[in-house]
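[1] okay, predicted coordinates and the sequence, questions at the end:
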Amino acid sequence: MELFSVPDLPEVRPGDDIAALIAERVSLDPDDVVVIASTIISKAEGRQANLAEFPAGPRAREIAATLEAITGEEKDPRFAQAVLEESTDIVMDAPFLLTETRFGHVGVNAGIDRSNVPDAELLLLPKRPSESAERIHDKLGVPVVVTDTCGRPFRHGQRAVAIGWAGMPASRDWRGESDRDGRELGVTVQCVVDELAGAANLVSGEGDGGTPVTIVRDWEFGDHGGSENLYRSVETDFVRQALRGWSYERN
């Protein structure tokens, strides 16, 4: 397959039509997949905010004080309040805030960004990324994946993952098919939206040289079953269940 960035996209402002910005700059093939960094969707949807909009409550002040004691760095309780308001579940509150967003994604600080926000102090994730992807998909006529960059358990560094998608299943299901030795596969469900997000991030890059939209060309889903499941339920997420009985202790 081939991946390439959409060139010359302007700084996105509230109300901008991202689908139109893409269509003006690239001619899409019917089987293309458009991979979009959530940053520009948040900007177009007016998800910029300032800390003053989040007066800190008692829980936020407690969290900020704990994190400040652990890290030795000053922590603004208003930021903790923003994280709380963007979350439905606090998975960990020390030594960092790990939370579940309203749409099911689990990440540090509810995915709130403090970089690449020229007109505000904070950039919140899109409220419903899959609905955002659906609107862009309806206009472009090709599958759309919305991505964010986050860390992973048990590994150093960050990578892009999918937080929304439309026009294609989230995963392709290999169960019931055979491996090279003829054995039936019983558990393999390949999360293709995450894999496309990671591949696109290699092209889009990070920092001030990053580009927010990547086109994936000549990739095929293939003749497989599909699944829309991406986020584990609490009942099947044994890591989260274990974290609920764990508390951070400083050495």
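    Sure, I can see it.
[2] every contact and neighbour count from this point should use C-alpha atoms.
    Fine.
[3] where do the helices sit along this structure?
    Per DSSP state H, the chain carries helices over the ranges 18-23, 38-44, 58-71, 77-85, 129-140, 192-204, 238-244.
[4] what is the first one packed up against?
    In terms of contacts (3 or more CA pairs under 8 Å, 6 or more residues apart in numbering; DSSP states H and E), helix 18-23 is packed against helix 38-44, helix 129-140.
[5] tell me the gap between the longest one and the middle of its chain.
    Same thing as helix 129-140. Offset of helix 129-140 from its chain centre (CA atoms, centre = their mean, to the nearest Å): 15 Å.
[6] do stretch 119-129 as well
    A distance of 12 Å separates the centroid of the chain from that of stretch 119-129, by CA atoms, centre = their mean.
[7] neighbours around the closest residue to Pro212 other than its chain neighbours, how many?
    Nearest-residue entry for Pro212: Ala37, 5.1 Å, with adjacent residues in sequence omitted and distances by CA to CA, 6 or more residues apart in numbering. The tally of other residues near Ala37 (other CA atoms under 10 Å) stands at 24.
[8] the closest residue in space to Phe79 that isn't next to it in sequence: what's it in contact with?
    The shortest distance from Phe79 to any residue other than its chain neighbours is 6.4 Å, reached at Leu51 (CA to CA, 6+ apart). Each residue near Leu51 by CA atoms under 8 Å, 6 or more residues apart in numbering is listed here: Arg78, Phe79, Ala82, Glu121, Leu122.
[9] between those, which sits nearest Gly167?
    Distance from Gly167 was checked for each of those by CA to CA. The minimum falls on Leu122, at 30.0 Å.
[10] below is an additional structure, to be compared with the one above:
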Amino acid sequence: MELFAVPDLPEVKPGDDLAALVGARVDLAPDDVVCVASTVVSKAEGRVKTLDDFPAGPRAREIAARLEALAGEEKDPRFAQAVLEESTELLMEAPFLLTETRFGHVSVNAGIDRSNVPGGDLLLLPKRPSESAERLRGGLDADRVVVTDTCGRPFRHGQRGVAIGWAGLPASRDWRGERDRDGRELTATVESVVDELAAASNLVAGEGAGGTPVTVVRDFDFGDHAGSDELFRDVESDFVRQALRGWRYEG
């Protein structure tokens, strides 16, 4: 398997044809997986906003005041309002905001970015990333597209790439019912392939000012396995989320 970054992409602006910008800079082969950072997808889709787009309501002001008291630094309630409007559930409100986005992804601050946002204060995640991936797939005439983001992980330091949208391949490779090396049947192993591709892509894409937002994964073989599009846990099977619903930060 080979991974390489798509070179020389310009700064993406609202309304840009992202597929055309990428397609002009790379010749895709059959079965390539194109991994695209959500930042450029959001920029092309006009998800650049200012804080003034989110007048703070009472709940946002309350949240900001508590975070300000905990952190000892000023917190803008308009940012809290943006997080609330981009979320379906606020899982934690202190010492940081952990939310579920409208498409099911759980992340800090609803995945809103405040760096590298020309013309605005905030960059929101794509509204429906898998639909974005499908549009890019059609525009690029590509077999497979993954929209990626970076986020932290419980119990570990640091961030890594994850998939938030995908098209042309299943989200997961299901090994249940197959056998291990000793002949025992696998009963629980479901491999999150799109997350693994996103993480591998992030190693090539890099971070910061030198980062490149689009990479190509070549010669990835899904194999002869069952596939599944289940990536985000539902509440009934997410025991961590259930526990968080009854927990309050007292620091």
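    The structure has been received and is ready for your questions. Worth saying up front: this structure is predicted, and the values here are computed from it rather than measured.
[11] got a TM-score for the pair?
    Once superposed, chain against chain, the TM-score is 0.99 (TM-score structural alignment, normalised by the length of structure 1); 250 aligned residues with a CA RMSD of 0.6 Å.
[12] before we move on, the earlier item: let me know the closest of the contacts of Leu51 of structure 1 to Gly157 of structure 1.
    Leu122 (22.2 Å).
[13] what sits against that closest one?
    Counting by CA under 8 Å, 6+ apart, Leu122 of structure 1 touches Gln48, Ala49, Asn50, Leu51, Ile112, Asp113, Arg114, Ser115.
[14] picking up where we left off before, from the helices and strands packed on helix 18-23 of structure 1, which stretch is densest packed?
    Neighbour counts averaged per stretch over the helices and strands packed on helix 18-23 of structure 1 are highest for helix 38-44, at a mean of 24; criterion: mean count of other CA atoms under 10 Å.
[15] what does that one contact?
    In this structure, residues lying in contact with helix 38-44 of structure 1 by CA under 8 Å, 6+ apart are 12-18, 48, 123-126, 129, 132, 146-148, 212.
[16] the same query, at a cut-off of 10 Å, please.
    By CA atoms under 10 Å, 6 or more residues apart in numbering, the list of residues contacting helix 38-44 of structure 1 from outside reads 11-18, 45-48, 112-113, 115-117, 119, 123-127, 129, 132-133, 136, 145-149, 162-164, 212-213.
[17] what do you get for stretch 89-98 of structure 2?
    Under the criterion CA under 10 Å, 6+ apart, residues 63-64, 66-68, 70-71, 80, 83-84, 87, 99-102, 104, 106-111, 241-251 lie in contact with stretch 89-98 of structure 2.
[18] buried subset of these?
    Under a neighbour-count criterion of 16 or more other CA atoms under 10 Å, the subset of the contacts of stretch 89-98 of structure 2 counted as buried comprises 63-64, 67-68, 80, 83-84, 87, 99-102, 104, 106-111, 241.
[19] those strands in structure 2, which residues are they?
    The residue ranges that make up the strands of structure 2, judged by DSSP state E, are 2-5, 33-37, 48-49, 87-92, 98-101, 106-108, 122-123, 144-153, 156-167, 172-174, 190-191, 214-218, 226-228.
[20] against Ala94 of structure 1, how distant is the residue nearest to Phe79 of structure 1?
    Distance, Leu51 of structure 1 to Ala94 of structure 1, using CA to CA, to the nearest Å: 21 Å.
[21] Ala160 of structure 1 too?
    Using CA to CA, we find Ala160 of structure 1 at a distance of 24 Å from Ala94 of structure 1.
[22] between those two, which is the more surrounded one?
    For Ala160 of structure 1 versus Ala94, neighbours defined as other CA under 10 Å are more numerous around Ala160 (21 against 16).
[23] which non-adjacent residue is nearest that one?
    The spatial neighbour of Ala160 of structure 1 that comes closest, neighbours along the chain excluded (CA to CA, 6+ apart), is Thr149 at 4.2 Å.
[24] tell me who's in contact with that neighbour.
    Applying CA under 10 Å, 6+ apart, we find Thr149 of structure 1 in contact with 37-39, 107, 111, 157-163, 197-198, 201, 206.
[25] wait, what's in contact with the residue positioned nearest the centre of structure 1?
    With the centre of structure 1 defined as its mean C-alpha position, the nearest residue by CA atoms, centre = their mean is Asp148, 3.1 Å away. Asp148 of structure 1 makes contacts with 36-39, 105, 107, 111, 125, 158-164, 197-198, 201, as judged by CA under 10 Å, 6+ apart.
[26] equivalent analysis for Thr215 of structure 2, please.
    3-7, 22, 26, 33-37, 146, 198, 200-205.
[27] for PyMOL, what selects the buried ones among these?
    To isolate the buried members of the contacts of Thr215 of structure 2 in PyMOL, using 16+ other CA under 10 Å:
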select buried, resi 3+5+6+22+33+34+35+36+37+146+198+200+201+202+204+205
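[28] picking up where we left off before, mind putting the helices of structure 1 in a markdown table, distance to Trp219 of structure 1 included?
    Listed next are the helices of structure 1 as a markdown table, based on distance: least, CA to CA, whole Å:
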| stretch | distance to Trp219 of structure 1 |
| --- | --- |
| helix 18-23 | 19 |
| helix 38-44 | 22 |
| helix 58-71 | 44 |
| helix 77-85 | 37 |
| helix 129-140 | 17 |
| helix 192-204 | 9 |
| helix 238-244 | 33 |
